[in-house]
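In: give me a 3D structure for the following:
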Amino acid sequence: MKCSVVCLVFISILFTINPTECEDTKGQPFPDMNVLPFPEMSELPFPEIEEQNMTAKKGQFILAKKKSQAFLARRAQAFLTRKGHLLLNTTGLPVPLPSEATTGAPNVETTITGPIVSERLKALTEVLNYDVSKLDVKNETQVQPFYDRYQKSFNKEYANEKEREERLDLFKKSIEKIQEHNNNTMATYQKGINELSDLTWAEVVKYKLGLLRDGGGDPNCLPPHVDRILKGISSTLLFIQGFMIITSICITLSTAAAPGSSNIPDEWDWRKYGMVTPPRNQGKCGSCWSFAAACVLESHNMKRLIAEGKFDPKSQPKITVSEQNMIDCSGDYGTLACEGGMPQQAFKYVYENKGINGVDVYPYTGKKDKCGYNAANRVDVDVREGQRLESGKDNDLAAAIYNYGPVAIAVHTTDDMLAFKKGIFNDPKCNPNDVNHAVVAIGYHKDYFIIKNSWGPEWGEGGFIRISRSKVNNCGVSEQGYYPIVPNAVQTRAMIDKLKVV
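Out: Now for the predicted structure:
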């Protein structure tokens, strides 16, 4: 019996994974299956099937059931990316995360949940504006009081004194790196302390990123190496039960014509026209994808309403779209809540759900909960399709920003980007093939793109960063760009007379 099961497992994997396809178009190696823990059957339950369409193909039964495919693929991916504190990086190899019992991730406040009280704002401003070049990290009488103010300003709470000492050590190392960088007269930007200054890199990956890569050439799929793993596991599991299923977590979004990159202004910034909501903070949740999706849906629909004469950004409050609504309710479209997702998956959810709530109705909590969408209180937001821009074309990105509105993009977040304070960011370590964070391009200049982040207004230039255009696709800005196709939307040049500087 054991031999039969082993043989079935081996044969099903051979049928599912073509050895000639073990390297994708970007040369990513297919990960060694031996380093990935194989799930127990109880951890990937087979979904109930309402209808079946069984066909014979190469001696195997292929069960074509869209809903069950999405369900199983989602569970398999969740297992692969988190089981045993494992992450899949862009090469598909597992990256261990430190135990939370030893790292003690701090309790980070999210600014979206309410206004910052004036007393804390004053203390926070003092800390953020403090010239750390004057700070001697080896002098405890200097660094200890300053770290106390830093800890209180960001409402950080630690489990015990041991953890506080570990955080302080990380904080000192961050300051030393800031001082070294800012002393470089050739640097195009300045670094500073912020909420991330006492976090480990593993915590940043877990709490402050959250982008799932798309399929490159196919805008609706995950990277080929991940998709092949899912197919192999699901096929093996279900072959044992007597039939085969071919899974894919691809979603289908229609595409529109790519924008023309000629005849656009030399620079553009949608903030000047009141079309960008203030930066919010994703807190301790890998939900950057939902913040990027919310931002572009907000901006594109405000633009639509301005064209229709129904919205005045000078006198009316801005539209807000609930990230929490997406986190809780879009799982059927491939998102993994605080474990990651893609903006285009959120577009698909809003489209098929026929609406979404605003932040006031569905506030952010930074953790997955039961879906609480309220159709009666949906916000005036519409979307039909998603357009993916061709990778590596900065001019197309700029044209899309001007013609249509802000674009949800992906960037490669490096350790240097974490401490960005002001200037034009340019990091030679940035790799466009390693994008790991969803953000929004809300403007451009001949020298840089203007990016809205989801780490709160205390980070960077009020929550924004300018990324240099000194080279094409710098930090991956034009690697994975999407914008929503909104019904009745008008291109900017056709409504330029209705746009007013606020």
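
In: from now on I want contacts and neighbour counts done on CA atoms only, so please keep to that.
Out: Will do.

In: contacting residues for the residue lying closest to Ser254 once chain neighbours are set aside?
Out: Closest residue in space to Ser254, ignoring its immediate chain neighbours: Glu385 at 5.4 Å, by Cα to Cα, 6 or more residues apart in numbering. Going by Cα atoms under 8 Å, 6 or more residues apart in numbering, Glu385 touches 253-256, 347-348, 351, 484-486.

In: let's see this one next, to set against the first:
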Amino acid sequence: MLTVGSVLLLMVAASVANIGKDPTLDSDWERWKTIYEKQYSSEEEELSRRLIWEKTLKMVTVHNLEESMGKHSYTMAMNGFADMTSEEVTATMTGLRVSDSEMDNLTVDWPQESIQDQAPDCIDWRKSGYVTNVKNQGSCGSCWAFSAVGALEGQLKKKTGRLVSLSPQNLVDCSWKYGNHGCNGGFMTNAFRYVIKNRGIDSETSYPYEGRDKNCRYKTSGRAATCVSYKKIPKGSETYLERTVASVGPISVGIDASLRSFQHYHSGVYYDSQCTSSHINHAVLVVGYCVDRGVPYWLIKNSWGTRWGDRGYIRMAKNRGNLCGIASFASYPLM
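Out: Down below sits the predicted model:
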């Protein structure tokens, strides 16, 4: 039986636990948890996540109000990261490891005869069937693998006319020898080097994604593509990146994905002056570029699922001083 003192202590504890929580948002919180299938191990954890979520909600609401008044060129949304800090998202949802050798050796055999001097005003390789559906890397730092297979898929389509989803798990499990670290990060050119030496990469069907490190299970019977070499684009040159995207197809790139503005992007042309080339930590795939109401942008495929961004894509401001480092580490495979 509880004593009066015990009851008072419980009442105080409950009161303290709810400090800072806005009760008018209870139904919205429950709805959001249902949509994103959120579960927490304790009341304390749920409260801490709730407070982060409310802070995110305020940020998104204010930003979108400012966007409606013309202050921003993009909107934000309450996605599945809303109960996480930006540091947590960066730690679990990125994974690009830029080695010293990549920092020192950024160009290979440039320029090339196959690269156009003049690029068209707009291009979208999705319309030509060069791009597979958006995937979700989950809580595994395998963005580099998804970026690499995206570039390989585009070149496979270009060479054979077949669009096949290739296996990022194959790269996660099997390319450690080439400087990658599975779910703890890697780099696209290391992945290309593995495919070259291995003489192939399996299809997604034969080697499904699991989102965790496992033993290498590559089988030649499941091989769907090969690679003979790869090229790097001069560091920081959006002009060369544009020409290469127009001539070659989808291109692997690295960007800074550490800002909450990026992590909660929803629509429009993304621009945040704080997004620079000094904190590149995430790999994505450039699948085109165009202009929206006079604003040039890069069309980028992410690997955070279709409920992130604009159905898994983001349009990032183009020719704005190498925004987010978009042209700092760009590369593509040759078949």
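
In: before we move on, back to that, filter the contacts of Glu385 of the first structure down to the buried ones.
Out: When the contacts of Glu385 of the first structure are checked for burial by 16 or more other Cα atoms under 10 Å, the buried set is 253, 347-348, 351, 484-486.

In: next step: the residues you listed restricted to strands.
Out: Here DSSP state E is the test, and these give 484-485 as lying in strands.

In: the residue nearest to Ser254 of the first structure matches what in the second structure?
Out: Counting by TM-score structural alignment, Glu385 of the first structure lines up with Ser229 in the second structure.

In: now do that match against Glu37 of the second structure, distance only.
Out: Ser229 of the second structure is 42 Å from Glu37 of the second structure, where distance means Cα to Cα, to the nearest Å.

In: can you map out the strands along the second structure?
Out: Using DSSP E, strands in the second structure cover 74-76, 123-124, 201-202, 223-225, 229-232, 251-255, 265-270, 282-292, 295-301, 313-317, 331-334.

In: which one of the ones you listed is the most hemmed in?
Out: strand 251-255 (a mean of 30; mean count of other Cα atoms under 10 Å).

In: residue range for it in the first structure?
Out: Aligning strand 251-255 of the second structure against the first structure (TM-score structural alignment) gives residues 407-411.

In: leaving out sequence neighbours, find the closest residue to the residue nearest to the spatial centre of the second structure.
Out: In the second structure, the centroid-proximal residue (Cα atoms, centre = their mean) is Asn302; its distance is 3.9 Å. Closest residue to Asn302 of the second structure apart from its sequence neighbours, by Cα to Cα, 6+ apart: Val284 at 5.3 Å.

In: can you find the partner of the one you found in the first structure?
Out: Using TM-score structural alignment, Val284 of the second structure lines up with Val439 in the first structure.

In: report the separation between that match and Arg213 of the first structure.
Out: Distance from Val439 of the first structure to Arg213 of the first structure, by Cα to Cα: 13 Å.

In: ditto for Thr200 of the first structure
Out: Distance of Thr200 of the first structure to Arg213 of the first structure, computed by Cα to Cα: 23 Å.

In: okay, now Met103 of the second structure: neighbour count?
Out: 11 (other Cα atoms under 10 Å).

In: meant to ask about Arg149 of the first structure
Out: 15.

In: what's the answer for the one 5 residues further on, then?
Out: Around Phe154 of the first structure there are 22 other residues, counting by other Cα under 10 Å.

In: pretty sure it contacts Ile193?
Out: No. Using Cα atoms under 8 Å, Phe154 of the first structure makes no contact with Ile193, being 11.3 Å away.

In: returning to that earlier point: the residue nearest to Asn302 of the second structure touches Trp144, doesn't it?
Out: Yes. With contact defined as Cα under 8 Å, Val284 of the second structure reaches Trp144; the gap is 7.4 Å.

In: residue in the first structure matching Thr189 of the second structure?
Out: Under the alignment by TM-score structural alignment, Thr189 of the second structure pairs with Gln344 in the first structure.

In: who's in contact with that match?
Out: 220, 253, 293, 386, 482.

In: now do the contacts for the closest residue in space to Asn281 of the second structure that isn't next to it in sequence.
Out: Leaving aside its sequence neighbours, Asn281 of the second structure sits nearest to Leu96 (Cα to Cα, 6+ apart; 4.8 Å). Applying Cα under 8 Å, 6+ apart, we find Leu96 of the second structure in contact with 141-144, 185-187, 254, 280-283.
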